[in-house]
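1. Below are the sequence and a predicted model for it; my questions follow.
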Amino acid sequence: MSRLHELHLPLSPAQTRELRELRVGDMVTITGSVTVSIGIPTHKRMAEAARSGAELPVNLNGGAFFHLSTYVREQEGVSVPLYLNPSTSTRYNAWMPEIVRGLGPRLVGGKGGLDSNSVAALRECGCVYLSFLGGGSPLLSRALRGVRSSHWNEYISQFRLLTLDVERLGPATVSIDANGNSAYDDLSVQARARLPGILDRLRQARQSS
């Protein structure tokens, strides 16, 4: 039976231990500061920093890094984030293992999951992948409370390394837990199991037409 967990960043020692106990299907809300970007150039730059040991302008160790898009508008000298919308995480498979291992986030997420190399890094580091509702921007955007910091501002807003203050962001679903269990693996197995029956029905339909 799935449970709803309210996580507060930075994580307390008790909540850090709790991450290991999260299971696929559990629901999570997040309050605190989260770092977001959907930029491929941004991910390349982050992976290079992890590889070289260079410091990022924000510390992801023990924190959250999500594939969430946002546009920041300047209003009377104040940076205002206008929305949150999840991006497909598989676009970043090439860089996520280095980011997870080298930069130390304990929560990552977006939509669509990650590949086996990334899952291995999550398991090794005790990191959890959260799936945010695709098309759920109106719900997710309610959590926005402000911009904590903005870096690499030569990029468009959605590609920048943005740290946002959020309150009860979610709910998001644990889709890959810290032990390497993945909802996407289960779906793949189910799809392969159903494929022969589907092909058989298509064959019968062609023969009867």
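-> Nice, I can see it. Please read these numbers as outputs of a predicted model, since none were measured by experiment. Residues are numbered from 1 along each chain as shown.

2. from here on, contacts and neighbour counts on C-alpha atoms
-> Noted.

3. And stretch 93-107, how far out from the chain middle?
-> Put simply, stretch 93-107 sits 11 Å off its chain's centre (C-alpha atoms, centre = their mean, to the nearest Å).

4. Oh, that last question was meant for stretch 186-205, not what I typed.
-> Taking C-alpha atoms, centre = their mean, one finds the center of stretch 186-205 at 30 Å from the center of the full chain.

5. Report the buried residues of stretch 133-150.
-> Across stretch 133-150, burial judged by 16 or more other C-alpha atoms under 10 Å covers Leu133, Ser137, Leu140, Ser141, Arg142, Ala143, Leu144, Arg145, Gly146, Val147, Ser150.

6. Likewise for stretch 61-73?
-> The neighbour-count check on stretch 61-73 (16+ other C-alpha under 10 Å) flags Asn61, Gly62, Gly63, Ala64, Phe65, Phe66, His67, Leu68, Ser69, Thr70, Tyr71, Val72 as buried.

7. Report whether Ala47 is found in a helix, as I expect.
-> Yes - judged by DSSP: H, G, I helix; E, B strand; the rest coil, Ala47 forms part of a helix.

8. wait, it sits on Glu98?
-> Yes - between Ala47 and Glu98 a contact is recorded at 5.5 Å, counting by C-alpha atoms under 8 Å.

9. any idea whether the spatially most central residue of the chain is helix, strand or coil?
-> For the chain, Gly109 is the residue whose C-alpha lies nearest the centre (C-alpha atoms, centre = their mean; 0.9 Å). Using three-state DSSP, the structure places Gly109 in strand.

10. Now for Glu98: which residues touch it?
-> Contacts for Glu98 (C-alpha atoms under 8 Å, 6 or more residues apart in numbering) come out as Ala47, Ala50, Arg51.

11. Just give me the closest of these to Tyr155.
-> Nearest to Tyr155 out of the contacts of Glu98 is Ala47 (C-alpha to C-alpha; 16.9 Å).

12. Any chance you could list what contacts the host helix or strand of Leu130?
-> Per DSSP states H and E: Leu130 is located in strand 128-131. By C-alpha under 8 Å, 6+ apart, the surrounding residues in contact with strand 128-131 are 19, 106-113, 122, 172-178.

13. Which neighbouring elements make contact with the longest strand along the chain?
-> Ranked by residue count, the top strand of the chain under DSSP state E comes out as strand 161-176. Judged by 3 or more C-alpha pairs under 8 Å, 6 or more residues apart in numbering; DSSP states H and E, the packing partners of strand 161-176 are strand 27-36, strand 128-131, helix 137-141, strand 144-151, helix 183-208.

14. can you tell which of the ones you listed is closest to Glu55?
-> Closest approach to Glu55 among those (C-alpha to C-alpha): strand 144-151, 12.8 Å.

15. Next one for the comparison:
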Amino acid sequence: MSAPAMEDIRRLPMPLSREDALSLRAGDMVLLDGELVITAGLPTCQRLAECVEGRRQLPRALDGVGLFHLGSYSREAPGEGFEVLYMNPTTSTRFNALMPGLIRGFGLTAVGGKGGLDAACVEAMREVGCVYFSFVGGGAPLLSDAIREVVSVHWNDLVSHYRLVTLRVEALGPVTVGIDAHGNSLYGDLSQAAADRMPAIMAELGRARGEAEHTR
């Protein structure tokens, strides 16, 4: 399969508008420009859930923004502030239990990471009008080159890659729409395709085992 031509890759501003989120389809490829919020921390998402529930004060507005499961290696350079040296996606399924509440509670238009999200998250995204962007695992140099500015850093009591960090990026990606705002999921399609093939695979294994035992 050939790589997509540049004219087939959309370039969209962040925060992603609801209209743009709804215009995307699973499998589309996108470059992102603007501000997004990243964290790789489960404790961070647990704090965000507490904010949705009113048990903790939110350090910055998250209504309608993009919240991405991106880990970062950072340092606080004297006289230069907080510097993100590189970032890389972390596995989104770790956050399955929390994401439906965060998607609905903050009205998120975009989430992302690697590995996708479960059916409950897909339903929340469909209700709200939110997409899931799939980032290339191990693509730290490509993703890090898109960072233009660290806009803000919150919850500094956490280790750096768990903090709630807002970045300004330029041409981040390309990322793939792994789950669209209409309930279509590339991950769900792959899982179903694998399940559909399983009976034939098991039958073939049984046949091969039977032949092997017959020739002993």
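-> On my side now, so go ahead. Treat the numbers as computed from the prediction; the structure is a model and nothing was measured.

16. How alike are these chains, TM-score-wise?
-> After superposition, the two chains reach a TM-score (TM-score structural alignment, normalised by the length of structure 1) of 0.92; 205 aligned residues with a C-alpha RMSD of 1.5 Å.

17. so where is the strand holding Leu130 of structure 1 in structure 2?
-> Counting by TM-score structural alignment, strand 128-131 of structure 1 falls onto residues 131-134 of structure 2.

18. average distance between the matching stretch and structure 1?
-> Taking mean C-alpha distance after the TM-score superposition for structure 1, the mean distance separating stretch 131-134 of structure 2 from the aligned residues in structure 1 is 0.5 Å.

19. who's in contact with Glu49 of structure 1?
-> Heads up, residue 49 of structure 1 is Ala, not Glu. Contacts of Ala49 of structure 1 (C-alpha under 8 Å, 6+ apart): Glu55, Leu56.

20. which parts of stretch 13-24 of structure 1 are buried?
-> Across stretch 13-24 of structure 1, burial judged by 16+ other C-alpha under 10 Å covers Gln15, Thr16, Leu19, Leu22, Arg23, Val24.

21. Now do the same for the second one: its match in structure 2.
-> Pointing back at Thr16 of structure 1 there. Match for Thr16 of structure 1 (TM-score structural alignment): Arg18.

22. I figured that match hits Glu127, correct?
-> No - using C-alpha under 8 Å as the test, Arg18 of structure 2 is too far from Glu127 to be in contact (11.8 Å).

23. Can you give me every residue that contacts Leu103 of structure 1?
-> Ala50, Asn59, Leu60, Asn61.

24. Quick check: the gap between it and Asn59 of structure 1.
-> To Asn59 of structure 1, Leu103 of structure 1 is 8 Å away according to C-alpha to C-alpha, to the nearest Å.

25. ok, now Ser131 of structure 1?
-> 22 Å.

26. Look at these two and report which has more neighbours.
-> Neighbours per residue, other C-alpha atoms under 10 Å: of Ser131 of structure 1 and Asn59, the larger number sits with Ser131, 27 against 13.

27. So what does the residue nearest to the centre of structure 1 match up with in structure 2?
-> For Gly109 of structure 1, the aligned position in structure 2 is Gly112, judged by TM-score structural alignment.

28. Hmm, its match is touching Leu67, no?
-> Yes - using C-alpha under 8 Å, Gly112 of structure 2 is in contact with Leu67, at 7.0 Å.

29. Just tell me what Ala193 of structure 1 corresponds to in structure 2.
-> Ala193 of structure 1 maps onto Asp196 in structure 2, by TM-score structural alignment.

30. Number of residues surrounding that match?
-> Neighbours of Asp196 of structure 2 (other C-alpha under 10 Å): 11.

31. same question, Arg206 of structure 1
-> Neighbours of Arg206 of structure 1 (other C-alpha under 10 Å): 9.

32. any idea how far Leu199 of structure 1 is from it?
-> The value you get for Arg206 of structure 1 to Leu199 of structure 1, if C-alpha to C-alpha is used, is 11 Å.

33. same check, this time on Ser137 of structure 1
-> From Ser137 of structure 1 across to Leu199 of structure 1, the span is 37 Å (C-alpha to C-alpha).

34. just Val78 of structure 1 next, same as before
-> Between Val78 of structure 1 and Leu199 of structure 1 the computed distance is 57 Å (C-alpha to C-alpha).

35. Kindly report the same for Glu167 of structure 1.
-> 47 Å.

36. more crowded one of those two?
-> Shown here are Glu167 of structure 1 and Leu199; by other C-alpha under 10 Å, Glu167 has more neighbours (17 against 11).

37. wait, what's in contact with that one?
-> Counting by C-alpha under 8 Å, 6+ apart, Glu167 of structure 1 has contacts Ile30, Thr31, Gly32, Ala143, Leu144, Arg145.

38. Which position in structure 2 pairs with it?
-> Per TM-score structural alignment, Glu167 of structure 1 is aligned with Glu170.

39. Kindly report the same for Ile99 of structure 1.
-> Under TM-score structural alignment, Ile99 of structure 1 pairs with Leu102 in structure 2.

40. what about its match, how many neighbours?
-> Leu102 of structure 2: 24 surrounding residues under other C-alpha under 10 Å.

41. From Cys121 of structure 2, how far off is it?
-> 10 Å.

42. If you drop the residues flanking it in sequence, what lies closest to the match of Ile99 of structure 1?
-> Nearest in space to Leu102 of structure 2, with sequence neighbours left out and distances taken as C-alpha to C-alpha, 6 or more residues apart in numbering, is Ala49 at 6.3 Å.

43. Confirm for me that that neighbour is in contact with Pro100.
-> No - using C-alpha under 8 Å, Ala49 of structure 2 is not in contact with Pro100, being 9.9 Å away.

44. now the contacts of Glu167 of structure 1 as a markdown table including distance to Leu161 of structure 1?
-> Putting those into a markdown table (distance: C-alpha to C-alpha, whole Å) gives the following:
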| residue | distance to Leu161 of structure 1 |
| --- | --- |
| Ile30 | 19 |
| Thr31 | 19 |
| Gly32 | 16 |
| Ala143 | 18 |
| Leu144 | 16 |
| Arg145 | 17 |
